[in-house]
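S.K.: My questions concern the predicted model and sequence given below.
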Amino acid sequence: MRLVVARCEVTYTGRLNAYLPEAIRLLVFKADGSVLVHADSGGYKPLNWMTPPTVIEDGEGTIVVRKRAGRSEDRLEIRVLELLAEFEHELGEDAGLEKDGVERHLQEALADLPGAVEAGLRLVRREWPTDVGPVDLMCRDADDSWVAVEIKRVGTIEAVEQLSRYLEVLRRDPALAGCRGVLAAETVKPQARTLCEARGLGCVEVDLAGLRGEREPELTLFEA
């Protein structure tokens, strides 16, 4: 991981355009190709970012991050006016975030009953490996098409972004080019549901107690 503290300007062009005027910011370059631009306010969310895969080009006073986006290209250009600090360190392989009890039990229950996510769905594998982390459930639907299912206790915008990253990597394989995604959670936030619809993803609310037969199942499906 590379950390840079610099006085800089940041210009993003692609699906939309954005500009950050001159200020001191923290630039984070991760080994997987992620790039994040942080200010010293605003909580944990970056001001701008690029998800992998990216190409990073260091020039004279500029850092350019490029990413293919369909037929077009997203571009993040960082103009460094003053370099204040720079640090780079190899973090090694991450052990990963262990799911909390609810998510783990929900994954186990849905692996046994994938039809609770979508009628006709059948499990192929749990924890399907990708370069950006394991997909909770890889399934096939009634038409024998691939479906990636991401499971959360609470479905948030971050969960949608995570599922989108998985799909981006999965679809590089021609055999999985038509893979679609579904977010399954006990509760799906309205903003996450809206983002799912905008990206053509499905989302479903599932009740763990219902899956276990402790009460009548409650299931609400939202599709784009």
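M.R.: Yes, it's here. Nothing here was measured: the structure is a model prediction, and the numbers come from that model.

S.K.: hey, let's count contacts and neighbours off CA atoms from now on
M.R.: Will do.

S.K.: Sticking with the residue positioned nearest the centre of the chain, tell me its helix or strand.
M.R.: The residue at the geometric middle of the chain, judged as the C-alpha nearest the mean C-alpha position with Cα atoms, centre = their mean, is Gln162 (1.9 Å). Per DSSP states H and E, Gln162 falls inside helix 157-170.

S.K.: Heading C-terminal from that helix, find the next helix or strand.
M.R.: Downstream of helix 157-170, the first helix or strand assigned by DSSP H and E is strand 180-188.

S.K.: what's that next one in contact with?
M.R.: When contacts are defined by Cα atoms under 8 Å, 6 or more residues apart in numbering, strand 180-188 is touched by residues 117, 146-156, 159-160, 163-164, 167, 201-208.

S.K.: who's in contact with Pro52?
M.R.: Under the criterion of Cα under 8 Å, 6+ apart, the neighbours of Pro52 are 32-34, 67.

S.K.: adding another structure so you can compare the two:
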Amino acid sequence: MGDVRLVIAECQVDYVGRLTAHLPRARRLVLVKGDGSVSVHADDRAYKPLNWMSPPCWMSEEAIDDTSPEWATAVWVVTNKAGEQLRITVGEIEHDSAHELGVDPGLVKDGVEAHLQELLAEHVTTLGEGYSLVRREYMTAIGPVDLLCRNQSGESVAVEIKRRGEIDGVEQLTRYLELLNRDPLLRPVHGVFAAQQIKPQARTLAEDRGIRCVTLDYDKLRGTESTEFRLF
């Protein structure tokens, strides 16, 4: 992992690939992360970028030419393995800094999520007949997968466990699957998104990406009956 680079500059952004998208000239934050990803942000939309390129991708710089706007000072070209490009035409740069963040310990799950992971590892056939556990907290370059399993066909399955299943969790599992499926010893790697509650939007996104959703019954996994509606 390299440094994280933060650039605030006047820029226009053009995405060229399966579709085209254009962001006209404005002051924006360009974030270049140590994993190679590049994202362009405005001062809204919370954490969501206006446009981005996920790794593996590579950034190069082109000199301006007669086709460049008169205000341009450089063109940064981010290209992924599919040949798609994010072309950032840069004007005045107000801030440009690089920072070494070091190794991140990753997200620490709360007590319920940690216990769900432990219980599901012990009762992995909850996910399906013939499932077996390979390992808990299977480490990848971008963090640990909660469970790595084998299904009844002997194929790898990455399992992400949440208390509340939301879109962020599906995105997290998607990144793990993209990385794991590059490993010839593991692929094909399927995905299971397991949670006590799964929001409809998260379920729709997961199923659209070929990820199976499993709703977990915490009390059943613990081997106890729910007391939610009991008076005594």
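M.R.: Received it, and whenever you're ready, just let me know what you need. Please read these numbers as outputs of a predicted model, since none were measured by experiment.

S.K.: Show the residue spans covered by the helices in structure 2.
M.R.: In structure 2, the segments counted as helices under DSSP state H are 111-122, 167-180, 200-208, 218-222.

S.K.: what range in structure 1 does the longest one sit on?
M.R.: Counterpart in structure 1 of helix 167-180 of structure 2, with TM-score structural alignment as the criterion, is residues 157-170.

S.K.: Now do the matching stretch: everything it contacts.
M.R.: Contacts with stretch 157-170 of structure 1, where a contact means Cα under 8 Å, 6+ apart, come from 51, 130-133, 135, 148-150, 152, 176-177, 179-183, 189, 191-192, 195-196.

S.K.: Could you check the biggest strand by length in structure 1 and say which residues are buried?
M.R.: For structure 1, the strand with the greatest residue count under DSSP state E is strand 72-88. With burial defined by 16 or more other Cα atoms under 10 Å, the residues of strand 72-88 of structure 1 counted as buried are 74-80.

S.K.: ok, now stretch 85-104 of structure 1?
M.R.: Buried residues in stretch 85-104 of structure 1, counted by 16+ other Cα under 10 Å: Glu103.

S.K.: In structure 1, which residues correspond to stretch 21-33 of structure 2?
M.R.: Using TM-score structural alignment, stretch 21-33 of structure 2 lines up with residues 18-30 of structure 1.

S.K.: And for stretch 194-206 of structure 2?
M.R.: Aligning stretch 194-206 of structure 2 against structure 1 (TM-score structural alignment) gives residues 184-196.

S.K.: Arg140 of structure 1 maps to what in structure 2?
M.R.: In the superposition onto structure 2, Arg140 of structure 1 corresponds to Arg150 when matched by TM-score structural alignment.

S.K.: I'd say that match and Val157 touch.
M.R.: Yes: assessed by Cα atoms under 8 Å, Arg150 of structure 2 is found in contact with Val157 at 5.7 Å.

S.K.: The two - which one has more neighbours?
M.R.: Just comparing Arg150 of structure 2 and Val157: by other Cα atoms under 10 Å the higher neighbour count belongs to Val157, 24 against 20.

S.K.: Alright, that wraps it up for me.
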